[in-house]
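>>> I would like to see how this sequence folds:
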Amino acid sequence: MEHLDTFMTKNVKKQIMGLIIIFILNTIMAIVFTIANKSLVTESLYNVIVALRCINLSIQVLALLGLIFEKRILAHLSILLCLSISLSIVTLFPSSNNLIALISVSVTLILIQLILSTWYENRKVTLALGIGTVLYLNIFAAFEPSHPSISDYVDKTLYFSIIITLNYLLIMISLFNVALMMSINRATGFIKNLIYIDIKTGLFNERQFEHVLSKAITEQSKLIVLAIDLSNLQELNHHFGYRTIHKLYVEELSRIQSLMLPYGSTYKLDGPVLAYIVPSDQNSLIGSKTNLAEIINQLESTKFYETHEIHFKYQMLATQYPQDGINPSQLIDNLYHLKYSNTPSINSIRWYDQRSFDQLKRRIQLEKDLEQAIQSGDIYIVIQPQVTLKDYKVHGAEILARWRHPEYGDVSPNEFIPIAEQMYLIDRLTEHIIKEATVIHNQIKEINSDFKFQLAVNISASSINGKLDHHFRELTHPFEIEITESTLISLTENAKYTLGYLKAKGFTIAIDDFGTGFSNLEYLHALDVDVLKIDKRFVDSMMNSDKALKLVEALIIMAHTLGFNVVAEGVETKMQCDVLAVFDCDIIQGYWFAKPMLPEQFITFYKSSNDFN
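As a prediction, this is how the structure comes out:
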C-alpha cells in the first residue's frame, strides 16, 4: 500500500497543477485582452506588457512541467517567480479603468493565496497569506487614483462598494483556507493514527515500520532488523483469556521500550512482535553477547493476576540486510519465518537462515500439491525384493511409495508421509498404494500361481484406526502389513481387532524398524506378530561396533525364540550379508541384491531371478 505522505504529496501536486492550469488560462486571456485593447496604451507600454505576460506564461508552463516530472525545486521557484511577475504586471501596468484594474489585482491575489496555501499546507502560512492579500488590495486601492495609467474612473460609491465586497471575499477565502488547512491537518493526523499506529498499543505499526525500513535501506549499506516475540502468547491466552493477557502485555510494553532504548524506536508488527532497526554503525550492540543475554534475562517477567502467576517468555529474532533480503517485505517475512520455525539461537538471538526458510517454503509447496499428486498418479510405487538367506530365492517384496514432484524432483516418503498424516490424506494415499499393490500381486500370481508370494505394504496406525479397515476386509490377497514399532502404542482396540481379522484371512503382520521404538513385548504378543524387521541403522553400525553386533544377534535370537521371522533391512555389503547368515537371519532386503524398482522392472527381475548365487 502507498505510504500516506506519498499519497498526500501526489494529491497536493494534482491540486497545484490544476490551479496553475487555471493560472495559465488566465494569463492567455490577459494577453488576448491586451492585444484586443492595444489602442488603450502607448506602443512602448504595450510591448512591455505583452512581453512580460509571455515571459510569465513560459514560467507557468515551466512550473507545470516541474510538477509533472517531479522536479520540486524547479516547480517551487517557477511558481514563486510567475506569481511575482503576475502581481507586478497588474500593479505596475493596470488597466485604464480603475474598476477593471482593481478586479485584476483581486483575481491575482486570490490565485496567489490558493496556490501558495495549497503548496505549503500550513495554517500559519495560509493565515499570513490572507492578511497579506487583504492589506495589498487596500494599499493598491488607496494609491490607485494617483496611478498615471488610470484615466477612466467609475462612480466613487460603486467603487467603494466593490472594494468592500472584494475585501469581504478575500477575508472569506482566507478564513476558508485556514479552516480547510486545520481540517486537513486534523484529518491527516487521524488517518496517520489509523494507518500507522497500532490502536491497541499506541506504537507505530507494521506499515510504518516498512516505510521507515525502506528509507533506512536507501541510507545504509548494512543493517539488522531485530525483533522481540512473546513466544508463549497462545498458551497464555488459552489459560487466562485474551483480554487479561493483552492488558498485562500492554503494561509490559513501557518496560520493554526502556530496555530496548539503545536499539531505537519500537514498532509493533503482527501478533506480539516488536521490531527494531539497528544501523550498521550500531551493530556492535548486536554482537555483544553480554548485553543481549542481560536483556533476554530482564525481558522474562512474571505478572500476577488474581491468585495466578503469569510468566511472559520472550525470544529475540534477527535478520540482516542485504544478506537475507534486499527489501522491507523480505526482511519482515524473515522475522515471521523465524517466529514459526525451530531455528536454534546463537548468542541469545535466533538468526534468519535462508536454508531453513527454503525448507519451510518447500514443505508449504508440498502440502499444497500432495492431494493433487495422489489423484493424478504423481505418487507411484517401487518394489524392493526380499531374499531368503538360506537359498537366495525371492521370498517377497516391499511396496514403497515415491513422489516425483514437478519442481523438487523425487521426494522421499520420509518427507511426504508425515505431511499426508498431518493433512488427513494418509487414508487416500494408503488406498492408492494398496490398489497398485493388488495389480502387482495379480501379475505375480499369473507367473507362478502356486508360490505364496507376499507383498509388504506399510500402513500407518491412523489408517488402521480409521475408515480403511473396511477396505482391508474386502481384500482377498494375503498382504504383509508393516507397522512401525513407534505406532504400536497408538493402535485402538478396533484397530487390533481389524488386524486380528486380517491375520485370520492369511495376512501377516510385520513390525518395521524394530528396536527404534518402545520395544514393548506385550504389544508383540497382543497383535500376534509374524515378522520383525531390524532397522537399517543397526545393520550399518554392527560392522563398526561390538555392542551393535551383539544387539543384532540378540534381536534375532529373541525373535526366533518368540516364533517370529526376521528381516534385516538395508543390507548393502557382502560382509553384512555373511554376518547375518551366521546369526541365522531369515530374510534380507537391501541394495546388495536389488534396489527398489518400478513394477514392470520387478516383473522382469522376478522371472529371471530364481537363484542369486
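
>>> drop to CA atoms for contacts and neighbour counts, all remaining ones
OK.

>>> need the longest helix for this protein.
Across the chain, the longest stretch assigned as helix under DSSP state H is helix 156-196.

>>> Show me what whichever helix or strand comes after that helix packs onto, helices and strands only.
Using DSSP states H and E, the helix or strand that follows helix 156-196 towards the C-terminus is helix 206-219. In terms of contacts (3 or more Cα pairs under 8 Å, 6 or more residues apart in numbering; DSSP states H and E), helix 206-219 is packed against helix 156-196, strand 267-268, strand 273-279, helix 328-340.

>>> Now do helix 206-219 and helix 328-340, the angle between them.
120 degrees (axes from the mean of the first three to the mean of the last three Cα atoms, to 10 degrees).

>>> what's the distance between helix 206-219 and the middle of its chain?
Centre-to-centre, helix 206-219 and its host chain are 16 Å apart (Cα atoms, centre = their mean, to the nearest Å).

>>> Next, the angle helix 156-196 makes with it.
Between the axes of helix 206-219 and helix 156-196, defined by the same axes, to 10 degrees, the angle is 90 degrees.

>>> who touches the helix or strand residue 245 falls within?
Assigned by DSSP H and E, residue 245 falls within helix 242-259. Residues outside helix 242-259 that contact it (Cα atoms under 8 Å, 6 or more residues apart in numbering): 201, 236-237, 266, 295, 299, 303.

>>> Now the helix or strand containing residue 125: buried residues?
Assigned by DSSP H and E, residue 125 falls within helix 123-143. Buried positions in helix 123-143, judged by neighbour count with 16 or more other Cα atoms under 10 Å: 123, 126-127, 129-130, 133-134, 137-138, 140-141.

>>> possible to save the residues you listed as a markdown table with distance to residue 380?
Shown next, in a markdown table, are the buried residues of helix 123-143 (distance: Cα to Cα, whole Å):
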| residue | distance to residue 380 |
| --- | --- |
| 123 | 73 |
| 126 | 76 |
| 127 | 79 |
| 129 | 80 |
| 130 | 81 |
| 133 | 85 |
| 134 | 87 |
| 137 | 90 |
| 138 | 93 |
| 140 | 94 |
| 141 | 96 |
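
>>> So which of the residues you listed is the closest to residue 403?
residue 123 (68.1 Å; Cα to Cα).

>>> One more sequence to fold, the one below, so I can look at both together:
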Amino acid sequence: EWLTISAVSDESGQVTHYIGGFTDLSQQKQAEEHIQHLMYYDALTNLPNRTLFRDRFQQCMVRTRRSNDHTAFIHLDLDRFIKVNDTLGHAVGDQLLLQVGQRLSKNIRPMDFVARLGGDDFAIAVPALMTRAEVEVFLEKIIDVFAEPFCIAKREIFLVPSMGAVMYPDDASSYDELACYAETALQYAKRLGESYQFYNSSMNTDADERLNMESALRRALERDEFRLHYQPQVDVSTGDIIGVEALLRWDRCDEGMVMPGRFIPLLEDTGLIIPVGEWVLRRACQDLQTWLSEGGRPVPVAVNLSPRQFRNRDLVRMIDKVLEESGTDPRLLELEITESSVMDDPEFAMQTLQACHERGIRIAIDDFGTGYSSLSYLKRFPLDVLKIDRSFVADVPEDDDDAAIIDTIIAMAHRLNLRVIAEGVETAAQRDFLREHGCDWVQGYYFGRPMPLVDLLPCLQKRANRPARGGAVKLQ
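Now for the predicted structure:
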C-alpha cells in the first residue's frame, strides 16, 4: 500500500489537522512485475527470451574462461513449421511451440538453459564441455526428443529440428559472433538436409558466395540471363520424339553458364522461383509456338514446378494467363511435380491438379521412387505420367534390385492407366531393357542432351510429317 498525507489548514493558513490515505498498489505492482517479466521471458512458452539468453550466456562465457572448458551455443529451428501454421492454424502452431519448449526444458541438464528466440527458433546453451564429441551426444539426444509425435487436439504431429552448433571459445570470442555463426551452421544444415552442422570458417565463404549469387539472381531476369534448353522424350518402341522437357539454364554475365544444382535451390529458398518459374512457363509456351509455326511436330512441352511454385495459390490463374497470352493449346503443356509437393497438402494438391487436368494439361510425377511412393495418392490424384528416377536406371540391366523395382513401377503404373517415362537413359543396353519391360517413353543422353531451341527445331521438323502417335497431339 501507498500512504499519502495531506495537511488541512484553516482560513488563516494554520494547519489544523492532517488527512492520511492509503492506496492499494497491488494491481499496479502486478502490472509492473508482468511488464518486467515480459522484458526477459517469452509470453507464449515462458522460456527466457533473446535478451535474457544473451545475458545468461555472457555470464556463462565468463565462467568458461575461468574453468578452461567449453560452452556450446546451439541454434534450433523446426523444419516446415510455417506449413503447419498455414495448414492447421496459428492456435495449433502456438500449442506446438509451447510443447516444444516444455520438451526441450525437460531433456537438458540443470546447468544448461534453453530460450525461445522468436518464431520457431530456439537457442540452447550447453556449458562445462571438454570435447565436440560431448556436443554431438547432446545433439543426438535432442533429435531423439522429437522422435515422438506432438499431440494437439487428438492429432499427432511430427516435427523435425535442424540445428547449428558453435563452440566457445574455439569458434568465436564474442556473443554476437557466436550467435551469427550458430545461425550460419543452422542454415548450412538445412541446405544439406542434415539434422545438424558444426560451424567452421569455410561456411563464411559459402555464405558470402550465396549472398553474391542471390544478388546476381535477383538481377538475372532483368538482364535476360536465363535460358531454356530442351531434352527430347522418345517413344522407346519407335524412336519418335513424343515430347520435350524444358530445363532452366543461367548464363551469368560474369561467370558463364551456371549449373542448375547451384542456383535452383537458392531460387526456391529466396522465393525467386515464383517469378522465374513464371518466366520459364511463358518462354516454354512461346518456344512451342515458334516450333509449331516452323513446321515442328505438335508434341507437349514439360515444365517442372518446384514445391514452392506448386503451393502458390495463384498458380492456376498464372497458368491460364500464360496459356491465353501465348495462344498455347493446354494439351501441349505437361506439368512435372514431385511426390513431396503433392503430399505436403493433399487437399490443396487435389484442387490444383483437378483444375489443371480439366483444362487438358498433362500431369507427371517426377523422380518417382525417391519420395513417398504411395499407391494411395497414385489412385487419388488425376495423374497421367510417372517418371522413373535416373537412380534406378543407372545400373540396369546389371543390378537385379533396380531391375525389379523398375519392373514393378511399370506394371503398377500401367494397371493405373499411367504412362511411364524413364530418365537418365545413357546406353543401348538400358534402352533395350526398358523396351523389353514395357516402358513407354525414355529420356537421356543416349537420345539427346538438353539443347537450345535452334538445335531442337531440326529434330522436330524432320519427323513432322509422320502420323501423330504416342505423346503427339492432333491439333484441329
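
>>> now the helix holding residue 245 of structure 1 and strand 273-279, what's the angle there?
Interaxial angle, helix 242-259 of structure 1 versus strand 273-279 (the same axes, to 10 degrees): 20 degrees.

>>> Tell me the buried residues in helix 242-259 of structure 1?
When burial is assessed from 16+ other Cα under 10 Å, helix 242-259 of structure 1 yields the following buried residues: 245-246, 249, 256-257.

>>> Of all the helices and strands packed on helix 206-219 of structure 1, which one is nearest residue 17 of structure 1?
Nearest to residue 17 of structure 1 among these is helix 156-196; the distance by Cα to Cα comes to 17.8 Å.

>>> and that closest one, which stretch of structure 2?
Alignment of helix 156-196 of structure 1 against structure 2: no match, by TM-score structural alignment.

>>> which other helices and strands contact that helix?
So helix 156-196 of structure 1, by 3+ Cα pairs under 8 Å, 6+ apart, packs with helix 98-120, helix 123-143, helix 206-219.

>>> Adding distance to residue 430 of structure 1, write those out as TSV.
Shown next, in TSV, are these (distance: least, Cα to Cα, whole Å):
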stretch	distance to residue 430 of structure 1
helix 98-120	70
helix 123-143	73
helix 206-219	45
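
>>> do you know which of the ones you listed lies nearest residue 420 of structure 1?
helix 206-219 (34.8 Å).

>>> Drop anything exposed from the contacts of helix 242-259 of structure 1.
In these, the ones that pass as buried (16+ other Cα under 10 Å) are 236, 266, 295, 299.

>>> Tell me the one among the residues you listed nearest to residue 533 of structure 1.
For these, the nearest to residue 533 of structure 1 is residue 236 (44.2 Å; Cα to Cα).

>>> Show the contacting residues for that closest one.
Counting by Cα under 8 Å, 6+ apart, residue 236 of structure 1 has contacts 245, 310.

>>> secondary structure class for it?
helix (DSSP: H, G, I helix; E, B strand; the rest coil).

>>> count of residues packed around residue 412 of structure 1?
12 (other Cα atoms under 10 Å).

>>> Tell me the residue in structure 2 aligned with it.
By TM-score structural alignment, residue 412 of structure 1 lines up with residue 259.

>>> Hmm, residue 251 and that match touching each other?
No - judged on Cα atoms under 8 Å, residue 259 of structure 2 makes no contact with residue 251 at a distance of 9.4 Å.

>>> coming back round to it: mind putting the helices and strands packed on helix 206-219 of structure 1 in JSON lines, distance to residue 469 of structure 1 and mean neighbour count included?
Below are those laid out as JSON lines (distance: least, Cα to Cα, whole Å; neighbours: other Cα atoms under 10 Å):
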{"stretch": "helix 156-196", "distance to residue 469 of structure 1": "55", "mean neighbour count": "16"}
{"stretch": "strand 267-268", "distance to residue 469 of structure 1": "51", "mean neighbour count": "24"}
{"stretch": "strand 273-279", "distance to residue 469 of structure 1": "46", "mean neighbour count": "23"}
{"stretch": "helix 328-340", "distance to residue 469 of structure 1": "36", "mean neighbour count": "19"}
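
>>> can you list those in TSV and add distance to residue 27 of structure 1?
Shown next, in TSV, are those (distance: least, Cα to Cα, whole Å):
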stretch	distance to residue 27 of structure 1
helix 156-196	21
strand 267-268	51
strand 273-279	51
helix 328-340	47
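
>>> and of the ones you listed, who's closest to residue 576 of structure 1?
helix 328-340 (43.1 Å).

>>> what packs against that closest one?
Using 3+ Cα pairs under 8 Å, 6+ apart: helix 328-340 of structure 1 touches helix 206-219, strand 223-230, strand 314-321.

>>> Residue range in structure 2 corresponding to the longest one, please.
Helix 206-219 of structure 1 lines up with nothing in structure 2 when matched by TM-score structural alignment.

>>> Only the buried residues of that helix, if you could.
Within helix 206-219 of structure 1, judged by 16+ other Cα under 10 Å, the buried ones are 206-210, 213, 216-217.

>>> Stretch 326-340 of structure 2 too?
326, 328-339.
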